[in-house]
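# just coords:
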C-alpha cells in the first residue's frame, strides 16, 4: 500500500508541475489538517499558495452558482470538511477566517455526543483516523454563529448504499432533526459518507433529497452533478497535500 501511495505522489508531483487551476466552481472537501502533528501553519501555507492561483468564495455562493449553472471565467474555490473533528473548530475555521471565507462542516451527531468507547470505535474503525476527537455541540454552534455552514453526514457515518429504508430514514432524516435541535436553524445540506458514487444508491438519494435541498458526494469531480442532477459533486483534498497536487486536480474542465 505504501509503495502505491509513494508512486502516486511522485506521479502527481510531475503532472502537477505542469498544471494550473482551470475556470470553474470547485468545492474542495477535506477532513483534517494532518493525521499526525496538525497545526494551523500547514493549512495557512497551502491557502497562501493557492490564493495566488484561484479566487476563494463562500460555500453558499459556490452552491448557488452551481445550482444556477453559471459558467465562470476564472477558477473559484470553496471548502467543506466532513466528520467534524475538533481541529475543524480550533485550527481549520480560524485559518479560513484569516482569508475571509467560510466552509461547510458536515457532522455525525452520534460522534459528537458519543462516549469514549464510541469515539474510539468511530475513529479507529469507521473513519480510520486514530486519536481524533469530535467537536462539541458548543463548538459546532459557535462555528454557525461565526458564519460557517453546518451540514449533516448521517448519525453514525453510515454507508447509505443500502436497501434498508427504515434505517436510511433514521440515519439521513433523523440526522437533520438532531442537528437542527442543537444549532437552532434549518440544516439544508447533506453529504453522504465515504463519498464515492458507489456509496449511495437511488433509494438513499431519494430519501436524502426529500429531507435536504442540497446533497453532496465526494466523487466525479469533473462533472458538477451526479445521480441525474440531484447530487452536487465535490473534490477530495486535505490541507497537508502539496500545492502541486491541488494544481493537478483543479486542472480540469468541469461540465454541467
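That came through fine. All values derive from a computational prediction rather than experimental measurement.

# every contact and neighbour count from this point should use C-alpha atoms.
Fine.

# tell me where this protein has strands.
24-30, 55-56, 75-82, 103-107, 149-152, 189-191, 214-216, 225-226, 231-232, 235-236 (DSSP state E).

# I'd like the ones you listed laid out as CSV, including mean neighbour count and distance to residue 204.
Shown next, in CSV, are the strands of the chain (neighbours: other Cα atoms under 10 Å; distance: least, Cα to Cα, whole Å):
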stretch, mean neighbour count, distance to residue 204
strand 24-30, 25, 21
strand 55-56, 18, 32
strand 75-82, 23, 19
strand 103-107, 26, 17
strand 149-152, 28, 14
strand 189-191, 26, 12
strand 214-216, 20, 11
strand 225-226, 20, 14
strand 231-232, 23, 12
strand 235-236, 20, 21
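
# looking at those, which is closest to residue 17?
strand 75-82 (17.6 Å; Cα to Cα).

# next SSE after the closest one?
Downstream of strand 75-82, the first helix or strand assigned by DSSP states H and E is helix 87.

# contact partners of that following helix?
32, 33, 135 (Cα atoms under 8 Å, 6 or more residues apart in numbering).

# want to throw those into TSV with neighbour count?
Compiled in TSV, these are given as follows (neighbours: other Cα atoms under 10 Å):
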residue	neighbour count
32	25
33	22
135	22
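
# just those now: which is nearest residue 220?
residue 32 (21.4 Å).

# the closest one and residue 199, how far apart?
Plainly put, residue 32 is 21 Å away from residue 199 if you go by Cα to Cα, to the nearest Å.

# just residue 20 next, same as before
On the measure of Cα to Cα, residue 20 and residue 199 end up 30 Å apart.

# same check, this time on residue 168
From residue 168 to residue 199 the distance is 13 Å (Cα to Cα).

# the two: who's more crowded?
residue 168 (22 against 16; other Cα atoms under 10 Å).

# so what's the closest residue in space to residue 213 that isn't next to it in sequence up against?
Leaving aside its chain neighbours, residue 213 sits nearest to residue 188 (5.6 Å; criterion: Cα to Cα, 6 or more residues apart in numbering). Counting by Cα under 8 Å, 6+ apart, residue 188 touches 151, 212, 213, 214.

# what sits against the nearest residue to residue 86 once chain neighbours are set aside?
Leaving aside its sequence neighbours, residue 86 sits nearest to residue 135 (Cα to Cα, 6+ apart; 4.2 Å). Contacts for residue 135 (Cα under 8 Å, 6+ apart) come out as 84, 85, 86, 87, 88, 89, 112.

# show me how to select, in PyMOL, the buried members of those residues.
Buried residues within those, by 16 or more other Cα atoms under 10 Å, are selected in PyMOL with:
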select buried, resi 84+85+86+87+88+89+112
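
# how close does the closest residue to residue 237 other than its chain neighbours get to residue 235?
Distance criterion Cα to Cα, 6+ apart; nearest residue to residue 237, sequence neighbours excluded, is residue 30 at 5.1 Å. For residue 30, the distance to residue 235 equals 9 Å [Cα to Cα].

# counting by contacts, list what whichever helix in the chain runs longest packs against.
As assigned by DSSP state H, the longest helix anywhere in the chain is helix 2-17. If you count contacts as 3 or more Cα pairs under 8 Å, 6 or more residues apart in numbering; DSSP states H and E, helix 2-17 packs onto helix 243-250.

# and here is the other one:
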C-alpha cells in the first residue's frame, strides 16, 4: 500500500523524527507521551528500509537545492532535544543499521546544566502518581488548583518559573535530578556523534514555543544555538529544528534567520519557505511506522484534492 501512496502523491522524500528510544520508564518524558522501545524502534527502521533509502545531509541539501532525488524514495532521520538515550541506545542501533541522522540540541541543557520546562512538569506529574488521596487533597488545598496535572501541562514557557515553586512544595529537587539522572548528553558525547558521522543542529537555547515569543527573541534563540554548535563542533553546515513547532513563525523570520535548512513538525506538508522541510512525528500513541506513514500519505492525498496541503504564511 505504501508504494502506491508514494507514487500517488509524488512525495518520495520524507523526514521522520523522534526524541528518544528506551526500554525503561523515563520520569521526565513518560507522563507526556509513550516512549518507543528498542524493539519498536528497530521495527520502524526495518519498515522504513523496505520502502526508502537512507539519506545523508548532502543528499538532503541536493534535494533542497535542485529537487535531485535518488532512484529509490529516501528518508532522513532526525532526533530532537539531545537526550542521553540518544547516545546510549539510539547511536549503536543507527551504527548497526548504517543509517545517517541529525540530532538537534539545546545548548542550555548540554552537560545537564538545566532542563526543558516541559520535562520539569513531567517529573512533577510522575511524583504525583504514588500520592494517596489525602496527600493529593492536601496539595490541591496548598496550591489552590483542582486539576494539578492539567495545570502542570498548561504551564508555558513564560510561566515556567511556577514549576520551581511547585517543586519546592512537593519536595522535588530539579538540580539533584539533573545530577543523578543526567537526562541530557554531554558535549563530549555530542562530539563523539560527530566523529561517528552524524550531524548536529540547533534547537533554540532553551526550547520556547516560538509563537509565544517575539521575532527578535526567535532570531536570538535560533542564531545563538547555531553559533554554539559552530563554535563547539566546527561544523560547515547550519541546520535548525524548531522547538515544538514552526507554527506561528512568520515569513519575516526566514528573511533574517541564517541557516542552510530549517526543519518543522507539520508532517507531510509543503511550505512556501524553500529552506523549510516538514518532518513526520513518529511517537504517536505507540503507533507503528507503518500506521503513521500510511495515515500521513492518506491525509496528504485528501488535502491535495482541496488544495490544502501547503502551509500558508
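Received it, and whenever you're ready, just let me know what you need. In this text, all values refer to a predicted model and were calculated from it rather than measured experimentally.

# for residue 105 of the first structure, state which of the contacts of residue 135 of the first structure is nearest.
Residue 105 of the first structure lies nearest to residue 84 out of those, by Cα to Cα, at 6.4 Å.

# return the residue of the second structure aligned against that closest one.
Under the alignment by TM-score structural alignment, residue 84 of the first structure pairs with residue 82 in the second structure.

# again, but for residue 243 of the first structure
In the second structure, residue 243 of the first structure lands on residue 289 (TM-score structural alignment).

# ok, residue 214 of the first structure - contacts?
188, 189, 190, 231, 232.

# and with 6 Å instead?
Contacts here follow Cα atoms under 6 Å, 6 or more residues apart in numbering; on that basis residue 214 of the first structure touches residue 189.

# now the alignment partner in the second structure of it: how far from residue 199 of the second structure?
Matched by TM-score structural alignment, residue 214 of the first structure corresponds to residue 261 in the second structure. According to Cα to Cα, residue 261 of the second structure and residue 199 of the second structure sit 13 Å apart.

# cool, residue 303 of the second structure as well?
33 Å.

# repeat that for residue 187 of the second structure.
Between residue 187 of the second structure and residue 199 of the second structure the distance is 14 Å, computed by Cα to Cα.

# tell me which element the residue of the second structure positioned farthest from its centre falls in.
Here the centre of the second structure is the reference, and by Cα atoms, centre = their mean the most remote residue is residue 134, at 37.3 Å. Using DSSP H and E, residue 134 of the second structure sits within helix 133-143.

# ok so, going back, residue 43 is in contact with the match of residue 243 of the first structure, correct?
No - applying Cα atoms under 6 Å as the test, residue 289 of the second structure and residue 43 come out as separate, 7.9 Å apart.

# who's more crowded, the two?
A direct count of neighbours by other Cα under 10 Å for residue 289 of the second structure and residue 43 places residue 289 higher, at 22 against 15.

# what about the helices in the stretch 151-256 of the first structure?
Secondary structure of the stretch 151-256 of the first structure (DSSP state H, counting those that start in this stretch): helices located at 165-168, 174-183, 202-211, 243-250.

# and these, which is most packed in?
The highest average neighbour count among those, using mean count of other Cα atoms under 10 Å, belongs to helix 243-250 at a mean of 22.

# mean shift between that helix and the second structure?
In the superposition against the second structure, helix 243-250 of the first structure averages 3.2 Å from its aligned positions (mean Cα distance after the TM-score superposition for the first structure).

# helices and strands around that helix, which ones?
Based on contacts counted as 3 or more Cα pairs under 6 Å, 6 or more residues apart in numbering; DSSP states H and E, the elements that helix 243-250 of the first structure packs against are helix 2-17.

# let's see 10 Å
helix 2-17, strand 24-30, helix 40-50, strand 75-82, strand 235-236 (3 or more Cα pairs under 10 Å, 6 or more residues apart in numbering; DSSP states H and E).

# how far does that helix sit from its chain's centre?
17 Å (Cα atoms, centre = their mean, to the nearest Å).

# now stretch 7-26 of the second structure
10 Å.

# for stretch 230-246 of the first structure, same thing?
9 Å.

# what does stretch 47-57 of the second structure give?
19 Å.

# what's in contact with that stretch?
For stretch 47-57 of the second structure, contacts defined as Cα atoms under 10 Å, 6 or more residues apart in numbering pick out 2-3, 6, 12-16, 41-43, 45-46, 63, 69-77, 97-102, 197-199, 237, 239, 261, 288-290, 293.

# which positions within that stretch qualify as buried?
By neighbour count with 16+ other Cα under 10 Å, stretch 47-57 of the second structure contains the buried residues 48, 49, 52, 53, 54, 55, 56, 57.

# quick check: end-to-end length of that stretch?
Length of stretch 47-57 of the second structure, first residue to last, Cα to Cα: 21 Å.

# for stretch 127-139 of the second structure, same thing?
Taking Cα to Cα, stretch 127-139 of the second structure runs 12 Å from one end to the other.

# adding distance to residue 7 of the first structure, write the strands of the first structure out as JSON lines.
Shown next, in JSON lines, are the strands of the first structure (distance: least, Cα to Cα, whole Å):
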{"stretch": "strand 24-30", "distance to residue 7 of the first structure": "22"}
{"stretch": "strand 55-56", "distance to residue 7 of the first structure": "31"}
{"stretch": "strand 75-82", "distance to residue 7 of the first structure": "26"}
{"stretch": "strand 103-107", "distance to residue 7 of the first structure": "31"}
{"stretch": "strand 149-152", "distance to residue 7 of the first structure": "35"}
{"stretch": "strand 189-191", "distance to residue 7 of the first structure": "30"}
{"stretch": "strand 214-216", "distance to residue 7 of the first structure": "30"}
{"stretch": "strand 225-226", "distance to residue 7 of the first structure": "30"}
{"stretch": "strand 231-232", "distance to residue 7 of the first structure": "30"}
{"stretch": "strand 235-236", "distance to residue 7 of the first structure": "19"}
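
# ok, which of the ones you listed comes nearest residue 10 of the first structure?
Among the strands of the first structure, the nearest to residue 10 of the first structure by Cα to Cα is strand 235-236 (18.4 Å).

# mean deviation of that closest one from the second structure?
With mean Cα distance after the TM-score superposition for the first structure, strand 235-236 of the first structure departs from the second structure by a mean of 1.5 Å once superposed.

# list the contacts of the counterpart of residue 67 of the second structure in the first structure.
In the first structure, the residue matched to residue 67 of the second structure (TM-score structural alignment) is residue 69. Residues in contact with residue 69 of the first structure (Cα under 10 Å, 6+ apart) are 25, 63, 224, 255, 256.
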